[in-house]
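**Q** Take a look and give me a structure for this.
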Amino acid sequence: MTKLTHKKFKETYFYKAELVRICRNYGLPTQGTKAELNHYIDCFLSGIPANQIKPARTYQKAPSLKMSEISLDTPLVGSGFSFNNEARQFFATYFNVKKFSFTKEMAVIKRKAEADHNLSITVGDLINRAKEMTDSKQTWLKDLPEEQTYQWNNFVKDFCNSSKSHEFNKKMKVAAILWHHVKHSTGSKQYHDRLLDQFSEDIKPYHIKNH
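**A** Next up is the predicted model:
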């Protein structure tokens, strides 16, 4: 495998499957969200030994619970509870809906409980806290590593789908430069072609006509 430097890692967009492969090659944890995998690799390339980089969360070892075994008092961690079809049926019955979809808020709460190894938080707590987070108009989302990864993913996708992106010979480098400006601004985190004019001097070296 070509040596991966910290600088190159920061400048390159990787799909989750690629991050898993990199983690496996370096002997790092291979389970987790894309943000968590990015964090493991970032730590390793910053000089932290692989054996000192531990999984952000503990993972399910108990057998998965059936719908009939789930109640509001069921702990989220260590009980066998997971976001599967059985849990989906439980929530559909609880909320009296035909079809239930797990929310981003619920995923955040469960991941944090696993990371903290919080054995006291229950399914009932999950429902209540998810509602509180939803009612807060999601202002908390912008600071989550997962949300930042999601925004970057969409930004790159929209940039690459733009016909303007074909004017550059290092698309990911250009996207990273634009994203750096957008990420630290107070405006929208979405890509639009106006950014190419707005930051033209920064990306000029990568324009094909300059080569």
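**Q** alpha carbons only for contacts and neighbour counts from here, please
**A** Noted.
**Q** after the longest helix belonging to the chain, next one along is what?
**A** When the chain is scanned for its longest helix (criterion: DSSP state H), the result is helix 145-161. Using DSSP states H and E, the helix or strand that follows helix 145-161 in sequence is helix 171-183.
**Q** Now do the helix or strand following that following helix: everything it contacts.
**A** Counting by DSSP H and E, the element after helix 171-183 in chain order, helix or strand, is helix 194-198. Helix 194-198 is contacted by residues 178, 203 when judged by Cα atoms under 8 Å, 6 or more residues apart in numbering.
**Q** residues of helix 194-198 that come out buried?
**A** Buried residues in helix 194-198, counted by 16 or more other Cα atoms under 10 Å: residue 196.
**Q** buried set for the longest helix of the chain?
**A** 145-146, 151-152, 155-156, 158-160.
**Q** check contacts around the most centrally placed residue in the chain.
**A** In the chain, the residue lying closest to the centroid (Cα atoms, centre = their mean) is residue 146, at 2.9 Å. By Cα under 8 Å, 6+ apart, residue 146 lies in contact with 33-35.
**Q** Please give the structure of this sequence too, so both can be compared:
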Amino acid sequence: MVRPEFESIRDYDEFCKYYWYREELVGICKAHGLKCSGSKIELNTVIKAYFSGEKILPEKKKVRQRGTAVKDLTLQTGLIECGFTFGNRFRDFFSEQTGVKPFKFNVDMVETVKVVKATEDENFTLGDLLDIYYGGDEATKVYSGRLKAAAALWKIVRESDLKKEYSHELLEEYKDIIDIK
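**A** Modelled structure (predicted):
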């Protein structure tokens, strides 16, 4: 299936049938004068609104207040309280906690942070986010190369018109194809 140019796509449902890299989404948003910052999920939300006739415009930069960020991070530090970002400061913190170098935030962590920030949940801590990191589908533990299995599953999903998100049912459906143990 060959992906058409964005301009020839009629609606959001058709748009969702194809895989788009974040850089492509940013380019689409810039070309249409839309908000072009944020995660892929946020950019998709902007494009969905665009197809509905709503324009989400770029935000004006906010002036950060000095001295409000927490200096010492602990597992009890609130995500909102410390001004969490996916930058090196927090990557280093999670690397220290997990022993994983270089540390990479997973999709579940990114989605959780988005929800926590949107709901302004001041009770959610860095420890809670670490729990998200260690969570996941127990069924994937049978794969010694979990990342290779995930990559093989993603390749199947990326090249199809399936919904572009993980589910346990998806793993079950394609487990024979991704048989990397």
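**Q** Which of the buried residues of helix 145-161 of the first structure sits closest to residue 123 of the first structure?
**A** residue 146 (22.2 Å; Cα to Cα).
**Q** Quick one: neighbours of residue 75 of the first structure, just the number.
**A** If you count neighbours by other Cα atoms under 10 Å, residue 75 of the first structure ends up with 21.
**Q** Identify the residue of the second structure aligned to it.
**A** Aligned by TM-score structural alignment, residue 75 of the first structure pairs with residue 78 of the second structure.
**Q** Number of residues surrounding the residue nearest to its match when sequence neighbours are not counted?
**A** Nearest-residue entry for residue 78 of the second structure: residue 125, 4.1 Å, with adjacent residues in sequence omitted and distances by Cα to Cα, 6 or more residues apart in numbering. Using other Cα under 10 Å, residue 125 of the second structure has 20 neighbouring residues.
**Q** Alignment lookup: residue 125 of the second structure to the first structure.
**A** Per TM-score structural alignment, residue 125 of the second structure is aligned with residue 122.
**Q** cool, and residue 104 of the second structure?
**A** Using TM-score structural alignment, the partner of residue 104 of the second structure in the first structure is residue 102.
**Q** sorry, back to before: between the contacts of residue 146 of the first structure, which is nearest residue 22 of the first structure?
**A** Closest approach to residue 22 of the first structure among these (Cα to Cα): residue 34, at 12.2 Å.
**Q** Quick one: residues contacting the aligned residue in the second structure for the closest one.
**A** Matched by TM-score structural alignment, residue 34 of the first structure corresponds to residue 40 in the second structure. Residues near residue 40 of the second structure by Cα under 8 Å, 6+ apart: 21-22, 25.
**Q** Over to residue 46 of the first structure?
**A** residue 6.
**Q** Map it onto the second structure.
**A** Match for residue 46 of the first structure (TM-score structural alignment): residue 52.
**Q** rewinding a little: quick check: the residue nearest to the centre of the first structure vs residue 108 of the first structure, distance?
**A** Taking Cα to Cα, to the nearest Å as the measure, residue 146 of the first structure falls 9 Å from residue 108 of the first structure.
**Q** got it, and residue 36 of the first structure?
**A** 13 Å.
**Q** what's the answer for residue 175 of the first structure, then?
**A** Where residue 108 of the first structure is concerned, residue 175 of the first structure sits at a distance of 27 Å (Cα to Cα).
**Q** Neighbour count for the two, which is higher?
**A** Using other Cα under 10 Å, the more surrounded residue of residue 175 of the first structure and residue 108 is residue 175, with 24 against 15.
**Q** which one is the more buried one nearest to, not counting chain neighbours?
**A** Using Cα to Cα, 6+ apart, the closest residue to residue 175 of the first structure is residue 156 (6.2 Å).
**Q** how about the strands in the first structure?
**A** Remark: no strands are assigned in the first structure by DSSP state E.
**Q** all helices for it, in order.
**A** According to DSSP H, the helices that the first structure contains are 6-11, 16-26, 34-45, 85-94, 104-116, 123-135, 145-161, 171-183, 194-198, 200-203.
**Q** Same list, the ones you listed, but as JSON lines with distance to residue 69 of the first structure please.
**A** Formatted as JSON lines, these follow (distance: least, Cα to Cα, whole Å):
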{"stretch": "helix 6-11", "distance to residue 69 of the first structure": "44"}
{"stretch": "helix 16-26", "distance to residue 69 of the first structure": "33"}
{"stretch": "helix 34-45", "distance to residue 69 of the first structure": "31"}
{"stretch": "helix 85-94", "distance to residue 69 of the first structure": "9"}
{"stretch": "helix 104-116", "distance to residue 69 of the first structure": "18"}
{"stretch": "helix 123-135", "distance to residue 69 of the first structure": "12"}
{"stretch": "helix 145-161", "distance to residue 69 of the first structure": "31"}
{"stretch": "helix 171-183", "distance to residue 69 of the first structure": "44"}
{"stretch": "helix 194-198", "distance to residue 69 of the first structure": "53"}
{"stretch": "helix 200-203", "distance to residue 69 of the first structure": "57"}
